[in-house]
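Undergrad: Starting from these lines, generate the structure:
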Amino acid sequence: MIRRTAAAFVLALSLGSVAALPAIAQQAPATAEAGSAATHVSLPAPDGRTIDVSVWQAADEQGVILFGHGWGSDPAAYHHIIDYWVAHGFTVVAPMHTDSMLHPQRAEQTTQTIFITRIVDLAVVRGYVKASHPGKPLIAAGHSFGSLNALMEAGALTVAGPQSDADVKVVVALSSPGVIPNVVNAQTFASVTTPILMVTGDADLVPGFVTDARDHRAPFDNSPAGGKMLLTFAGGDHSLIGNADAADFDLIATTTTDFMRAHALGDTAAQARLDALTAPEGVTVERR
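TA: Take a look at the predicted model:
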C-alpha cells in the first residue's frame, strides 16, 4: 500500500500544496528535558532507515497510545501529557519522525520524503505495538500534523490513499492542522466513524498556514456523528498542549483520559463523566 500510493502522494506534494507546512514547527512545543525517562527501541524501516521509538511503559497497562509529534518537534516535548497518560494506565509509544529537528537525517529530507516516511513510521510502529502488547486496545493520538496522521490511521482519506487500521479504537487530536489544499478536502473525514476527541483554541493559528482557527474543526464537523467531542479553549494557540495553565491542562488531561477509557476500554464511569462534563469559563464543549 505504501509503495502504491507514494507516487501519487509525491505528485500532489510537488505541486506546492503543503509548502507552508514547516511553519507549523514555529509554534510546536519546545523540547523539554523534564518528565519521566523513556526507553528507546530501534525498528527497521522498509526503506533502510532505523526508526527511533520512545516507549513510556505504564505500570498497570490497560491500553497503548501511538503518538505522533508535531512537525519539527519530538516525542519528549510532550512529556507533561505523556506522563499523565502513563500514570493512568496507558503506555505511550512514539516514533521520532524525520522532520524532527533532533533527527540525525533531518537535513537530508524534503517535504515530500517527510510525508512518506511518517506514514511508513506509523505502519512499522503499529506492527511493533501489536506484537509487543497483544490484546491491548490501540489509541492513535498526535499534535498538529501528528494528529492528521492519527486521523488517517482511523480512516481519514488524503492524497496518500487509505491508511486506516481497524485496530485503532480512538483518536485524540491535539490542534489538528486543519485544511490542507490538495491533501485534505471536504470528504477527507467523511469515513471516520472512530470516536474522536479534538482539542483546539480560538487562537490556534499558524502564520502563513492556518489563518482561521475554525479550520481546526474540520475533522469534528465533517466526520459522521457519534462519538465525536471537541474542546475549544479561549485564547488557546497552536502550542496549547505545551503552554496551557494548570486548570486548562487538567481539563485536557482528564478529558482525554476519560475519552480513551470510555471508548477503548468500555469504562461506563468514564463515559458518565464525559456526559456530565460542562464547559468551564473560557472553554466550549461540543459533542456530535
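Undergrad: can we go C-alpha only for contacts and neighbour counts from here?
TA: OK.
Undergrad: ranges for the strands of this structure?
TA: Ranges of strands in the chain, per DSSP state E, are 39-44, 50-56, 63-68, 90-95, 138-143, 168-174, 196-201, 228-233, 283-287.
Undergrad: Name the residues that touch the third one?
TA: Residues external to strand 63-68 that are found in contact with it (Cα atoms under 8 Å, 6 or more residues apart in numbering): 75, 89-95, 125-126, 129, 133, 136-143, 145-147, 149-150, 264-265.
Undergrad: The same query, at a cut-off of 6 Å, please.
TA: Residues outside strand 63-68 that contact it (Cα atoms under 6 Å, 6 or more residues apart in numbering): 90-94, 136-142, 146.
Undergrad: the helices in this protein, which residues?
TA: Using DSSP state H, the helices of the chain run over residues 2-14, 79-87, 111-132, 145-153, 218-222, 240-243, 246-265, 268-276.
Undergrad: For the strands of the chain, could you give me a markdown table that also reports distance to Val184?
TA: Compiled in a markdown table, the strands of the chain are given as follows (distance: least, Cα to Cα, whole Å):
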| stretch | distance to Val184 |
| --- | --- |
| strand 39-44 | 29 |
| strand 50-56 | 27 |
| strand 63-68 | 18 |
| strand 90-95 | 23 |
| strand 138-143 | 17 |
| strand 168-174 | 15 |
| strand 196-201 | 17 |
| strand 228-233 | 19 |
| strand 283-287 | 22 |
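Undergrad: would you turn these into JSON lines with mean neighbour count and distance to Gly155?
TA: Shown next, in JSON lines, are those (neighbours: other Cα atoms under 10 Å; distance: least, Cα to Cα, whole Å):
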{"stretch": "strand 39-44", "mean neighbour count": "14", "distance to Gly155": "25"}
{"stretch": "strand 50-56", "mean neighbour count": "20", "distance to Gly155": "23"}
{"stretch": "strand 63-68", "mean neighbour count": "26", "distance to Gly155": "15"}
{"stretch": "strand 90-95", "mean neighbour count": "26", "distance to Gly155": "20"}
{"stretch": "strand 138-143", "mean neighbour count": "27", "distance to Gly155": "11"}
{"stretch": "strand 168-174", "mean neighbour count": "27", "distance to Gly155": "9"}
{"stretch": "strand 196-201", "mean neighbour count": "26", "distance to Gly155": "11"}
{"stretch": "strand 228-233", "mean neighbour count": "21", "distance to Gly155": "14"}
{"stretch": "strand 283-287", "mean neighbour count": "15", "distance to Gly155": "20"}
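Undergrad: To compare with the earlier structure, here is another sequence to fold:
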Amino acid sequence: MSNTDVAISAPAPIVSVKPVVLPAPDRGHDLHVRVSAPATGRELPIIVFSHGFGSSLDAYGPLADFWAAHGFVVIQPTHLDSRTLGLSPDDPRTPRIWRHRVEDMKSILDHLDVLAAAVPGLGGRLDPTRIAAAGHSFGGQTVANLLGLRVLDPETKIGEDLSDPRISAGVLFATAGQGGADLTPFAVENFPFLNASFADMTTPALVVAGDNDDSALTVRGPDWMTDPYFLSPGDKSLLTLFGAEHSLGGIPGYEAAETTDEHPGRVALIQHLTWAYLRSALYPEDAAWPAARTALSQSTDPLGRIESK
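TA: Okay, the predicted model is just below:
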C-alpha cells in the first residue's frame, strides 16, 4: 500500500481571485487576500492559511490548489512581514507583527461574506460553521494563537487569550516549540514572541514536523517542532516526516527556491493526509482520517508516521 493511498475524489476545477482587499486603517496597509474555491458545490468548508515569514498570498500553491480542488475554500492573507511589503526592521509595527498576523486571520473570519462575494459564483456557497486554520513556520504559530497558544508577556509571564471559537481544527506545519532556555541567543534577541505557553491550546490540531528540520532558533534540534503536540492538551495528532527539513518537501510553492529538501512524494503525502485530517475534523462522521492513518501504517516504505492523543 502506497503512502498516499487515501480514498479521495478526482480534483475539480477551481477558481482563484486575488487580491481581494479588506480595508484595515489601523494596520497601515490594507489586507490583501487570495480566495481559491471549487468551481461547483455548496456548503463548502473553509481553510484560512497563514504563510511563513516573508512569504505572501501567492505562495503555498501545492497546498491551496490541492485543498480547493478537493472541496475546501482556501483563504490566504498577505501578512505585514511579507517581502512584498518591504517593512523596515525599525518600522513601529515590527515588534507586534506576530499580533497583527492573528488579527489578519480574525479579520478574514469577520468578512467571509465580503470575500465570498468577490469571487464570481461563490456567494452563498460557504459553510461558516466548518472552519479550519492552517499555517507554516511563523504562520504555524499564528494559527496556534487562534487555537489557544498564549504569547507570554516578558514582565508578567502571562499571555492573552487570542483563541477564536469559530475555528474547529488546525494544522501546524513546522511550527516553533517552547521558548526560554530552548532558544538560541539569536532567537531570544529577535523573536521574543517565541516565549509562549501551549497549556491552553485545546482546539484539535494536526502537528506536522520534519525529523531533519534543524532550526537556527533552538538549541534542541528537530524535536523542538514537536512541542505543539506534546505540550498542548486535548485532541492532537502528530505527523513526523522522515528526512524532511523546514519546507517539508516543498509546500511553500512549486519549485520554490527555499525548498532545501525537494520531495514530490512527501508533498503528495502531506496533501492527502491533511485533507483527510480536516475532513474528519470538520465532519466527524467522515472516516477519511482513520482510513488514511491505516494506509500509512500499512505502507511497506512509509515516508512518515502518525501518533495521536
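Undergrad: tm score of chain vs chain?
TA: For this chain pair, the superposition-based TM-score is 0.78 by TM-score structural alignment, normalised by the length of the first structure; 252 aligned residues with a Cα RMSD of 2.5 Å.
Undergrad: re earlier: among the contacts of strand 63-68 of the first structure, which pair sits farthest apart?
TA: Lys136 and Gly146 (21.6 Å; Cα to Cα).
Undergrad: the more surrounded of the two?
TA: Gly146 (24 against 19; other Cα atoms under 10 Å).
Undergrad: Wait, the more buried one touches Gly72, no?
TA: No. Gly146 of the first structure is not in contact with Gly72 according to Cα atoms under 6 Å; the separation is 10.6 Å.
Undergrad: Excluding sequence neighbours, find me the nearest residue to the residue nearest to the spatial centre of the second structure.
TA: Centroid check for the second structure by Cα atoms, centre = their mean gives Gly135 as the closest residue, at 1.7 Å. Counting by Cα to Cα, 6 or more residues apart in numbering, Gly135 of the second structure lies nearest to Ser50, which is 4.5 Å off, once chain neighbours are set aside.
Undergrad: any idea how far Leu241 of the second structure is from the counterpart of Glu281 of the first structure in the second structure?
TA: Using TM-score structural alignment, the partner of Glu281 of the first structure in the second structure is Pro302. Distance, Pro302 of the second structure to Leu241 of the second structure, by Cα to Cα, to the nearest Å: 9 Å.
Undergrad: before we move on, what about Asp214 of the second structure?
TA: As for Asp214 of the second structure, its distance to Leu241 of the second structure is 13 Å (criterion: Cα to Cα).
Undergrad: likewise Asp65 of the second structure?
TA: 21 Å.
Undergrad: Select, out of the strands of the first structure, the one closest to Arg214 of the first structure.
TA: strand 196-201 (9.0 Å).
Undergrad: how much does that closest one stray from the second structure?
TA: Overlaying the second structure shows strand 196-201 of the first structure at a mean distance of 1.0 Å from the equivalent residues (mean Cα distance after the TM-score superposition for the first structure).
Undergrad: what stretch of the second structure does that strand fall on?
TA: By TM-score structural alignment, strand 196-201 of the first structure lines up with residues 205-210 in the second structure.
Undergrad: List the neighbours of that stretch that are in contact with it.
TA: 169-174, 225, 236-241, 244-245.
Undergrad: Also stretch 176-184 of the first structure?
TA: Ser17, Ser144, Phe145, Ser147, Thr158, Val159, Asp215, His216.
Undergrad: Can you point out the buried residues in that stretch?
TA: Ser176, Pro177, Gly178, Val179, Ile180, Val183, Val184 (16 or more other Cα atoms under 10 Å).
Undergrad: ditto for stretch 59-75 of the second structure
TA: Within stretch 59-75 of the second structure, the residues that count as buried by 16+ other Cα under 10 Å are 59-60, 62-75.
Undergrad: Now flag whichever of these is closest to Arg99 of the second structure.
TA: Ile75 (18.7 Å).
Undergrad: Tell me the counterpart of that closest one in the first structure.
TA: For Ile75 of the second structure, the residue aligned by TM-score structural alignment is Val93.
Undergrad: How about its match: what's its closest non-neighbour residue?
TA: Val55 (4.6 Å).
Undergrad: The one you found is in contact with Ala38, isn't it?
TA: Yes. Val55 of the first structure is within contact range of Ala38, at 5.3 Å (criterion: Cα under 6 Å).
Undergrad: Now do the contacts for Asn212 of the second structure.
TA: Neighbours of Asn212 of the second structure in contact, by Cα under 6 Å, 6+ apart: Pro222, Gly243, Ala244, Glu245.
Undergrad: winner for burial among the helices of the first structure?
TA: Of all those, helix 145-153 has the most neighbours on average by mean count of other Cα atoms under 10 Å, namely a mean of 27.
Undergrad: For burial, what's the neighbour tally of Asp91 of the second structure?
TA: 8.
Undergrad: and the gap between it and Ala134 of the second structure?
TA: Distance check for Asp91 of the second structure against Ala134 of the second structure: by Cα to Cα, it reads 27 Å.
Undergrad: What of Leu115 of the second structure?
TA: 18 Å.
Undergrad: hang on, the earlier thing: doesn't Asp52 make contact with the match of Ile75 of the second structure?
TA: No. Using Cα under 6 Å as the test, Val93 of the first structure is too far from Asp52 to be in contact (10.5 Å).
Undergrad: Can you name the two of the buried residues of stretch 176-184 of the first structure that sit furthest apart?
TA: Put simply, by Cα to Cα the two of those set farthest apart are Ser176 and Val183, 13.6 Å from each other.
Undergrad: just to revisit the earlier point, nearest to Phe259 of the first structure, out of the strands of the first structure?
TA: strand 196-201 (7.2 Å).
Undergrad: How far off centre is that closest one?
TA: Relative to the mean C-alpha coordinate of its chain, strand 196-201 of the first structure is positioned 10 Å out (Cα atoms, centre = their mean, to the nearest Å).
Undergrad: now swap in stretch 226-240 of the first structure and tell me
TA: On Cα atoms, centre = their mean, the centre of stretch 226-240 of the first structure falls 13 Å from that of its chain.
Undergrad: I'd assumed Phe53 was in contact with Ser137 of the second structure.
TA: No. Taking Cα under 6 Å as the definition, Ser137 of the second structure is not a contact partner of Phe53, at 7.3 Å.
Undergrad: higher neighbour count, those two?
TA: Legend: neighbour count by other Cα under 10 Å for Ser137 of the second structure and Phe53, higher for Ser137 (20 against 15).
Undergrad: And that one, what's its match in the first structure?
TA: Using TM-score structural alignment, Ser137 of the second structure pairs with Ser144 in the first structure.
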